[in-house]
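> I'd like to go over a predicted model; first the sequence, then the structure.
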Amino acid sequence: MDPSELLTGIIRTLGLTALVVLGYSWVIRKFSGGLTKGAAVGFLFALGGIISMNDPIRFEPGVIYDGRTALLALAYPYGGPIGTLIALAAMTAYRIWIGGIGSLSGVIGMVATALIGFACTRIPVRKLKIGPARSLLIGIAASTSLAAIILLPHEIMMTLVGIPLVTVIIANIAGVILLSEFLEREKSRQRIMRALEHEASVDPLTKLQNRRAFDRAALRAMNDNRSKSHQCSLVMIDIDHFKAINDRWGHDAGDTVLAEVATIIRKNVRITDVVVRYGGEEIVLLLTNTPQSAAIELAESVRSHIEQTQFESGDQSLGVTISAGVASLSDRFHDMDAVMKAADRALYRAKSGGRNRVEMA
């Protein structure tokens, strides 16, 4: 084989890395984790391997080189067991379908590469940090799977020994290092993006979500209410006489009360519920899959907890109460704007009716 043709083929094979990284970026945005993410990574790597096998470097009829090695070596670190099984099964089936004299050695080499990738994940990160050195080790280890060429006829195997084999080993190592580096960069970028999105959606004082997060959650709740007949309720809470607390005890005391009220509310709701600092001392609870009767019961429980709590600010102990209005998506209030207005009217009745009480729309 012409060396320039070999080099061009290797560069073309490594170019597949960019497409895989783009796909991986979409996968980690779309799937937060677990089996679904692992399966998606497995399908992505399998697709990359199949595309690569469609445009390989051909040493002899039925003896090919492509970008499978890097993908399989990194399948376990990035796709876990399910991702590895999917990628390996799909690539193996496709290689068998292609056929040729190198089919058996190719399949054995793929299985060996996947096992080597798994074995490398057993090395503790504290001993070998994720980075170029770890990727180099994986690349070198994965290249040992090329020993499967001994299954080829002797005369064909001997044509590969020498420059072609050394070049392929170097390409394998470079492919693993490049792909791993780009995937790690993408993971890091996504982590930063998620952290920034979280900071942009969270109120720094109460650690509750803000109105921006509420708008997204409200849209999801309305869609669920329509498509799945899930009931959705909303509780609007206001701290009674909050201005008087600030005026008498100072804004530090007011901030302490607001933060501790938020903590009590968080402890009384489910992880699926959305708790939002809606503005000033107003807190809104968006309760998914919750009928109005259950929402009223929850609001009353929160009101009682807060009434019985003594809030400490410096050497001062404060008693605080809340008022709440409850409304639900229904035939009367068919969109979130109507529910918000209904809950606000109910809250107004609670405050004008003596405060420290819950009213329903």
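Thanks, I have the structure now.

> contacts and neighbour counts: CA atoms only from here.
Fine.

> element containing the residue of the chain positioned farthest from its centre, please.
In the chain, the residue that sits farthest from the middle, by Cα atoms, centre = their mean, is E155; the gap is 50.2 Å. Using DSSP states H and E, E155 sits within helix 154-160.

> next up, a second structure to put side by side with the first:
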Amino acid sequence: MKYLRDSFIKFKKDALSKAFYDSIKYLFFSVILVIILKYIPVVKEWLKVEFTLTIWLIVLVSLLLITASFLLSIYLFNKKLKLIQTENQIDDLTGLKNHKALELELVRIENERNTKDEPISLILIDVDDFKKFNDENSYEIADSILSKLGNLLNKDGRITDETFRYFMRGDEFLIVAKETTISNAQLASERKRKLIEDSTFRIDNNSFNLTVSCGVTEFNIGETKEIVIERLNQALQKAKKKTGKNNTEIII
């Protein structure tokens, strides 16, 4: 009995099941109410002509309520599900879209590259010597720096750009630049690099300056996302091997 009771309670608490349960409950009580009322003399006299029509009308209205409740529950469930999915694709630290969202975006681009010929470029930005920065400062300061950097990159983006945090605990950011050739992406990357170099990040009473290295490539028609990301990483590594880092490299 306890198992049945617990199962019934769980059934009622479920969003979709609860709506169905409530609708059935209202239908049951409506029918019972009509049946009881027909044995009351005054009501019986009033219902003797209209009773058959009334009970079927109640049944019809109740069924419509069940359907409406069920459809509303599905709508609310899907809305909640989309909200959860959206929150699951946002990086908590920077507020940017995370690696999961990036993977979905790259898959979408890959699937559309055979039907759309608009240029799409990728920019990968990595903070220079960030491990050393972590060692010299606290992780709290490092996280604050990444948060401010993410906000700076997001504000600098065009309406056709989308900025992602590449990995959850990493210091890399990836920008998908739509309707952008590799030469224009290189110019955009250089603008962002200089913007970061010229910016001062203030945390509490301390000021910090950063430089970044950037890799740029284009998502060519017919390519897989794995090939493009590999080439993008090669461009970034090429930039980081330059003396002093703090530069942009492209690989076509």
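Now that the structure is in, tell me what you want to look at. Quick caveat: nothing in here was measured; it's all calculated off a predicted structure.

> What's the residue farthest from the centre of the first structure aligned with over in the second structure?
The alignment leaves E155 of the first structure without a partner in the second structure, by TM-score structural alignment.

> K187 of the first structure too?
Under the alignment (TM-score structural alignment), K187 of the first structure pairs with Y75 of the second structure.

> now do E281 of the first structure
Aligned counterpart of E281 of the first structure in the second structure: D171 (TM-score structural alignment).

> where does its match sit relative to N246 of the second structure, distance-wise?
Here the distance between D171 of the second structure and N246 of the second structure works out to 15 Å (Cα to Cα, to the nearest Å).

> rewinding a little: so how far is R193 of the second structure from the match of E281 of the first structure?
Computed with Cα to Cα, the distance linking D171 of the second structure and R193 of the second structure is 14 Å.

> now do Y3 of the second structure
63 Å.

> And the two? Which one has more around it.
More neighbours surround R193 than the other of Y3 of the second structure and R193, with 22 against 8 (other Cα atoms under 10 Å).

> aligned partner of the more buried one in the first structure?
Going residue by residue (TM-score structural alignment), R193 of the second structure aligns to R303.

> repeat for K225 of the second structure
Using TM-score structural alignment, the equivalent of K225 of the second structure in the first structure is M336.

> Its match against R220, yeah?
No: under the criterion of Cα atoms under 8 Å, M336 of the first structure is not in contact with R220, lying 10.7 Å apart.

> more crowded one of those two?
When M336 of the first structure and R220 are compared for neighbours, M336 comes out ahead with 20 against 13, by other Cα under 10 Å.

> ok now the host helix or strand of I36 of the second structure, how far from the chain's centre?
Per DSSP H and E, I36 of the second structure falls inside helix 15-37. Centroid separation for helix 15-37 of the second structure versus its chain: 38 Å, with Cα atoms, centre = their mean, to the nearest Å.

> and the closest residue to I125 of the second structure other than its chain neighbours, how many neighbours does it have?
By the measure of Cα to Cα, 6 or more residues apart in numbering, the closest residue to I125 of the second structure outside its immediate chain neighbours is C214, 4.6 Å from it. C214 of the second structure is flanked by 32 other residues according to other Cα under 10 Å.

> cool, S207 of the second structure as well?
That count, for S207 of the second structure with other Cα under 10 Å as the rule, works out to 9.

> Check T17 of the first structure too.
For T17 of the first structure, the neighbour count with other Cα under 10 Å is 22.

> Going by contacts, tell me the helices and strands next to the lengthiest helix in the first structure.
Of all the elements of type helix in the first structure, the one with the most residues (DSSP state H) is helix 163-200. Other helices and strands packing on helix 163-200 of the first structure, by 3 or more Cα pairs under 8 Å, 6 or more residues apart in numbering; DSSP states H and E, are helix 3-30, helix 68-73, helix 132-143.

> all helices in the first structure, in order from the N-terminus.
Taking DSSP H as the criterion, the first structure carries its helices at 3-30, 34-54, 68-73, 75-98, 103-121, 132-143, 154-160, 163-200, 211-227, 242-249, 251-267, 292-307, 336-352.

> Let me know which of these is tucked in deepest.
Burial of the helices of the first structure is given as mean neighbour count (mean count of other Cα atoms under 10 Å); helix 68-73 ranks first at a mean of 29.

> whereabouts in the second structure does it align?
Under TM-score structural alignment, helix 68-73 of the first structure corresponds to no residues of the second structure.

> Mind reading off the mean deviation between stretch 66-79 of the second structure and the first structure?
With mean Cα distance after the TM-score superposition for the first structure, stretch 66-79 of the second structure departs from the first structure by a mean of 1.9 Å once superposed.

> if we can go back for a sec, quick one: closest of the helices and strands packed on helix 163-200 of the first structure to S317 of the first structure.
For these, proximity to S317 of the first structure was assessed by Cα to Cα; helix 3-30 is nearest, at 46.3 Å.

> what angle separates the closest one from helix 75-98?
Interaxial angle of helix 3-30 of the first structure relative to helix 75-98 (axes from the mean of the first three to the mean of the last three Cα atoms, to 10 degrees): 120 degrees.

> Does anything pack onto helix 3-30 of the first structure? Which helices or strands?
In terms of contacts (3+ Cα pairs under 8 Å, 6+ apart), helix 3-30 of the first structure is packed against helix 34-54, strand 57-60, helix 163-200.

> coming back round to it: just how off-centre is the helix holding E155 of the first structure within its chain?
47 Å.

> so stretch 131-144 of the second structure matches what in the first structure?
Residues 243-256 of the first structure are where stretch 131-144 of the second structure aligns, taking TM-score structural alignment as the criterion.

> Quick one: distance of the matching stretch to the chain centre.
Using Cα atoms, centre = their mean, the distance from the centre of stretch 243-256 of the first structure to the centre of the chain it belongs to is 40 Å.

> just stretch 90-101 of the second structure next, same as before
Relative to its chain's centre, stretch 90-101 of the second structure lies at 8 Å (Cα atoms, centre = their mean).

> Over in the first structure, find the residue span it aligns onto.
The aligned range for stretch 90-101 of the second structure is 202-213, by TM-score structural alignment.

> same question, stretch 28-40 of the second structure
Residues of the first structure matching stretch 28-40 of the second structure by TM-score structural alignment do not exist; the stretch lands nowhere.

> who touches that stretch?
Residues outside stretch 28-40 of the second structure that contact it (Cα atoms under 8 Å, 6 or more residues apart in numbering): V43, K44, L47, F51, I55, I58, V59.
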